[in-house]
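Student: return a 3D structure for these sequence lines:
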Amino acid sequence: MPLIGYLNRFRPPVDASVLVDATPWLTDPLFWPAFLLSVGGSSTAAVAFDLDPADVEVYGEELHQHDSWPVISLDLAQGHRMHILFRNYEDDSGWDYLLQPAASDDVINVAALEGGFHGPALSWPELVRTASQPDPKHSQAERLLLLLPAVGDAAIPRGANQVVAAAVTNVGAQRRQNVVAGELLAGSDRFWGSSDWTKQEGLLVCLDHHSPRHLETPADRLALLAEAFGG
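Tutor: Next comes the predicted model:
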């Protein structure tokens, strides 16, 4: 199991029995507003899905029980995978984006929201490419919304709001989709602010040092991450 090594990094180590495959939960009407609120930072999500905010908050609390660590896994380019983990460790909870390189059981923490403060993992164009990848388990809208919290990009295009709003509609929102989209796009400011990207020897790098893809990151690691996100 690829997350065993990751769980062993905690002190004391975390038993793998806490891991729960949360993929089936995406069909629960309460999942998306709870995810977009807690991970994405959208305070309007419950209203957009025409749900009672109190019910969404209760569901969100259930996602963060210490004895259960939900994980959602996505296939990336070239056989790489992304594990989105609710890190429900007592006194150090948050959400981790863990990249599993192809043919490896190891994982690389490419973004940590709350606690570790690590990221961003990818740029806006990479998000669009990665979300568009064919996936028998997840729709393009689901992939985009699941990965969006790990994005940080000062050059997000003007039409991004419409792209995100369409995804929010696709997973069940009935109103105020543009407001939710705006909140989600601004959500990364809670963690690493607006991030600039550039090219270094043909490889995409982030100018924020707390990104796993900063200017001093080894070239082989930069190449691996670029490949995973469709570069």
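Student: please count neighbours and contacts with C-alpha atoms only from this point.
Tutor: Noted.
Student: where do the helices of the protein begin and end?
Tutor: Counting by DSSP state H, one finds helices in the chain at the ranges 4-7, 31-38, 45-48, 53-62, 124-131, 140-147, 160-170, 177-186, 219-228.
Student: name the helices or strands packed onto the longest one?
Tutor: Contact partners of helix 160-170 among helices and strands, from 3 or more Cα pairs under 8 Å, 6 or more residues apart in numbering; DSSP states H and E: helix 140-147, helix 177-186.
Student: ok, and what's touching the shortest one?
Tutor: So that's helix 140-147. 74, 84, 127-128, 130-134, 164, 166-168, 170-171 (Cα atoms under 8 Å, 6 or more residues apart in numbering).
Student: and those, which is closest to Ser43?
Tutor: Val168 (13.7 Å; Cα to Cα).
Student: just put the helices of the chain in JSON lines and tack on distance to Glu90.
Tutor: As requested, the helices of the chain are arranged in JSON lines below (distance: least, Cα to Cα, whole Å):
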{"stretch": "helix 4-7", "distance to Glu90": "13"}
{"stretch": "helix 31-38", "distance to Glu90": "17"}
{"stretch": "helix 45-48", "distance to Glu90": "26"}
{"stretch": "helix 53-62", "distance to Glu90": "14"}
{"stretch": "helix 124-131", "distance to Glu90": "31"}
{"stretch": "helix 140-147", "distance to Glu90": "23"}
{"stretch": "helix 160-170", "distance to Glu90": "31"}
{"stretch": "helix 177-186", "distance to Glu90": "26"}
{"stretch": "helix 219-228", "distance to Glu90": "30"}
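Student: these: which one's closest to Ala102?
Tutor: Of the helices of the chain, nearest to Ala102 by Cα to Cα is helix 219-228, at 9.0 Å.
Student: please generate a structure for the following sequence too, so the two can be compared:
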Amino acid sequence: MALTVHIPEYLEDCELVAGEDLAREPAFWLAHLMLTVGDPSEDPERYGVDASVYEEMVERLSNPEEPWPVLRVPFDGGHTAYVVYANFDDANNVDFFVRHPAWGRLGYLGQCGADEAGPGLSWTELAMLAQATQNSSEGLTDGSQHLLLLLPMLGDAEMPREACRMVAQALTRCGIRPDTADELATVLVGEQEPDSEPRWTVTADSPIAVCSSTYSPRHIPLALGITPSQAQAVADALNGRG
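Tutor: Below you'll find the predicted structure:
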């Protein structure tokens, strides 16, 4: 039986269950990425995933009759990144947010699905969360899984050359066919044009970087209203200064 997950600041009228067991299946990773940033109609066999298994996974991740799956990435300072498959009767969203038990609020990164909002992470932040190695009894512990789970929130005009290579390696480690991983990584990461958006900057108002996109929840500082010391702590954690 899946463990119930309680997030006090999240929606009250929903049942949440730990979904980390799903991460054992390559079908989950392909479904997660196709449902959020890819093309759900792609042939899963092309990526080494059985079509019937893929369809079952998509149904599991979008079924409003079932408790909502939650996957977690614990990182420095007691913070946790959450990904929730929020399945209403009339809409399916994937919610991404950060939480600390002392905040009393959530720091929203964005959404994929019926209600799009994002991006929610710079490349620097995503790469740091991929490396998170906190000792925790809850959540994912594998760096490749961290990277792919949070990849849908990536949006950054200043991407390093190795970004696609890192994503391709993560795809292979999570069970995607190696000879298709490079091409899929390029599609998922996208190609940045000179002088493109979005960009991330730190202002005098907060140590937490904000995003230039008006469609991003991070157009304002993450978890607005937390104390200055809490803001500094999460900024340090997201940038590897913890």
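Student: TM value for the aligned chains?
Tutor: Comparison of the two superposed chains (TM-score structural alignment, normalised by the length of structure 1) gives a TM-score of 0.81, and 219 aligned residues with a Cα RMSD of 2.8 Å.
Student: returning to that earlier point: most neighbours among the contacts of helix 140-147 of structure 1, which one?
Tutor: Val168 (28 neighbours; other Cα atoms under 10 Å).
Student: you'd agree Asp115 of structure 2 is up against Asn93?
Tutor: Yes. Using Cα atoms under 8 Å, Asp115 of structure 2 is in contact with Asn93, at 6.6 Å.
Student: the residue nearest the centre of structure 2 and Glu15 of structure 2, how far apart?
Tutor: In structure 2, the centroid-proximal residue (Cα atoms, centre = their mean) is Leu150; its distance is 2.2 Å. Noted for Leu150 of structure 2: a distance of 22 Å to Glu15 of structure 2, by Cα to Cα, to the nearest Å.
Student: same question for Asp89 of structure 2.
Tutor: Separation of Asp89 of structure 2 from Glu15 of structure 2 (Cα to Cα) stands at 14 Å.
Student: between the two, which is the more surrounded one?
Tutor: Glu15 (14 against 9).
Student: so who does the closest residue to that one other than its chain neighbours touch?
Tutor: Among residues not flanking Glu15 of structure 2 along the chain, Pro67 sits closest, at 5.0 Å (Cα to Cα, 6 or more residues apart in numbering). If you count contacts by Cα under 8 Å, 6+ apart, Pro67 of structure 2 has them with 14-17.
Student: okay, the residues you listed in JSON lines with distance to Asn63 of structure 2 next?
Tutor: What follows is the contacts of Pro67 of structure 2, written out as JSON lines (distance: Cα to Cα, whole Å):
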{"residue": "Cys14", "distance to Asn63 of structure 2": "13"}
{"residue": "Glu15", "distance to Asn63 of structure 2": "13"}
{"residue": "Leu16", "distance to Asn63 of structure 2": "13"}
{"residue": "Val17", "distance to Asn63 of structure 2": "13"}
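Student: between these, which has the most around it?
Tutor: Leu16 (21 neighbours).
Student: that one matches what in structure 1?
Tutor: Aligning on TM-score structural alignment places Leu16 of structure 2 opposite Leu19 in structure 1.
Student: isn't that match up against Trp69?
Tutor: Yes. Taking contacts as Cα under 8 Å, Leu19 of structure 1 lies within contact range of Trp69: 4.8 Å.
Student: and Pro218 of structure 1, how many neighbours does it have?
Tutor: For Pro218 of structure 1, the neighbour count with other Cα under 10 Å is 10.
Student: so who does Glu227 of structure 1 touch?
Tutor: 77-78.
Student: how near is it to Glu216 of structure 1?
Tutor: Here Glu227 of structure 1 is placed at a distance of 18 Å from Glu216 of structure 1 (Cα to Cα).
Student: the residue lying closest to Ala23 of structure 2 once chain neighbours are set aside: neighbour count?
Tutor: Once flanking residues are discounted, Ala23 of structure 2 sits nearest to Trp29: 7.0 Å by Cα to Cα, 6+ apart. Trp29 of structure 2 has 23 neighbouring residues, counting by other Cα under 10 Å.
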